[in-house]
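Asker: Next come a sequence and a model predicted from it.
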Amino acid sequence: MDLYVGKNRKVVSICETQPLTVKGLIHLLESAEDLAFGSSHGSPAEWMLSPGADKTDVLIIDKGLGAKTVLDALSQLPAEHGVARSTVPAVVVWGMSITEAEALKFLQAGAKGIVRKSADTGTVLACLRAVAQGRSWMQDSVFREAAAVETQIRTDLTPREHQVMELVEQGFKNREIAQELGIRPGTVKIHLKHIFEKTGVRGRHGLALNGLRQKGVISLLAS
């Protein structure tokens, strides 16, 4: 579809395979005074080759295209646009089903927004507006564990537990954490057990996501 750039409006382009979904998004964007529809494509690779790619402020990528496709696009965006423009588009990943593990990978790879396709129009617009303004955003229904933990998550942790938690947030695996800290993998497991008990988080993905939230890297919106 042709690129449309509205005056003083952030341009949103879409990588989506379902025509009806694209039409719905276009209608939603047309109803917003601060957002404008840019273009729609069947894949991120197709979008990268389009004439209007360098005018895109926000790029929506359907997780249904495959997690690998999303991650590949996130890794390629800086290389594709680093010379042509000072900033790359803010990427919003959306899909019918996104696990905490997948969402964490997307965020660590550079995605700025995570939202479900089942979200209401207000939630979708809130996400697009937030990332268009340079903020990161995630829908809390995707991250039940991360949303449930309060800000005292770090207060009772020992210095070593803080170190382990920091490395978990960076995506380190147990064996890598052990090598980094000079301890045994079994000791890492013990530290994680204590961290989970103190924070109330059951899994490392929720732990990492909550750590990113508390650092202000991402924000939650109830849905």
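Answerer: Thanks, I have the structure now. Residues are numbered from 1 along each chain as shown.

Asker: all contacts plus neighbour counts: C-alpha atoms, from now on.
Answerer: Will do.

Asker: Show me which parts of stretch 167-185 are buried, residue by residue.
Answerer: For stretch 167-185, the neighbour count (16 or more other C-alpha atoms under 10 Å) marks 167-169, 171, 174, 177-178, 185 as buried.

Asker: Now do it: distance from first to last residue.
Answerer: With C-alpha to C-alpha, to the nearest Å applied, stretch 167-185 spans 13 Å between its terminal residues.

Asker: In three-state terms, how would residue 25 be classified?
Answerer: What DSSP: H, G, I helix; E, B strand; the rest coil gives for residue 25 is helix.

Asker: Take this one as well and set it beside the first:
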Amino acid sequence: MIRIVLVDDHPVVRAGLRALVDGQEDLSVVGEADGLARAREVVGADRPDVVLMDLSLGDGQAGGAEVTAALRALPEPPEVLVLTTYDTESDILRALEAGARGYLLKDAPPEELFAGIRATARGETVLAPSVAATLVRRTTPGAVTITEREVEVLELLSRGLGNKEMARELFVSEATVKSHLSHIYTKLGVDTRAGAVAAAIERRIIRA
């Protein structure tokens, strides 16, 4: 029996997933959590094989990537399978770098989800087709690659922050922010802040 913990801040979503997953003879939901503190508690008590992890866990809470990293740092860590609505490059990379074994989207058919859970429990990598395509594009020779710090700048740009505010958020100088912006404009083929945000959203580098 594959033991599963659900981490999602929406009770209705957790209830739906529990009903779906528990309908499989070899799968069993043994616990639920809505954030980091509860996830640590439940995982420590119930020792699941797989954690199904949402990425957006509500305002003021650690995101799914941070929770994933915390769970993977435990002495006997569970495998983590991200199940989310987001397929932007920044979300994918953060989740995988945090230690997630796989990344599926919430519109996946039930059978794909079940197969993904089983594969994750076996230690195999599971990726939604659009996620795999994003990673392939990123590693294609000659492809424009946005660095993690440039993604952070783009996310701050999308929030309407100015150079001084971005420098404060990133703990760097305004000159460094301007340098990042220059590189971003060149890579995305734009010459304005609004153009950079629009291009990043269109290319699914950051969320809308």
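Answerer: Nice, thanks for sending it over. Model, not experiment: these values are computed from the prediction.

Asker: related to what we said a few turns ago, please identify which of the buried residues of stretch 167-185 of the first structure is nearest to residue 109 of the first structure.
Answerer: Nearest to residue 109 of the first structure among those is residue 171, at 10.6 Å by C-alpha to C-alpha.

Asker: Can you name the residues that contact that closest one?
Answerer: Residue 171 of the first structure is in contact with 108, 208, counting by C-alpha atoms under 8 Å, 6 or more residues apart in numbering.

Asker: can you tell me how far it sits from residue 164 of the first structure?
Answerer: Residue 171 of the first structure sits 11 Å away from residue 164 of the first structure, going by C-alpha to C-alpha.

Asker: who touches both of the two?
Answerer: Joint contacts of residue 171 of the first structure and residue 164 (C-alpha under 8 Å, 6+ apart) do not exist.

Asker: so which pair among the buried residues of stretch 167-185 of the first structure is furthest apart in space?
Answerer: Maximum pairwise distance in those, criterion C-alpha to C-alpha, is 17.1 Å, between 169 and 185.

Asker: got the contact list for stretch 101-119 of the second structure?
Answerer: 2, 20-21, 50, 79-87, 92, 96, 120, 123-128, 131.

Asker: Just the buried ones among those, please.
Answerer: Judged by 16+ other C-alpha under 10 Å, buried ones among the contacts of stretch 101-119 of the second structure: 2, 21, 50, 79-84, 86-87, 92, 96, 120, 126-128, 131.

Asker: In strands, which of the residues you listed appear?
Answerer: Using DSSP state E, the subset of those located in strands is 2, 50, 79-84, 126-127.

Asker: which pair in those residues spans the largest distance?
Answerer: 2 and 84 (20.7 Å).

Asker: all strands for the second structure, in order.
Answerer: 2-7, 27-33, 50-53, 79-84, 102-105, 126-127.

Asker: Compare the ones you listed and report which one is nearest to residue 155 of the second structure.
Answerer: Among these, strand 79-84 sits nearest to residue 155 of the second structure (C-alpha to C-alpha), with 18.9 Å.

Asker: just checking, what packs against the closest one?
Answerer: Strand 79-84 of the second structure sits against strand 50-53, helix 64-72, strand 102-105, helix 110-121, with contacts defined as 3 or more C-alpha pairs under 8 Å, 6 or more residues apart in numbering; DSSP states H and E.

Asker: In the longest one, which residues are buried?
Answerer: Neighbour-count burial for helix 110-121 of the second structure flags 113-114, 116-121 (criterion: 16+ other C-alpha under 10 Å).
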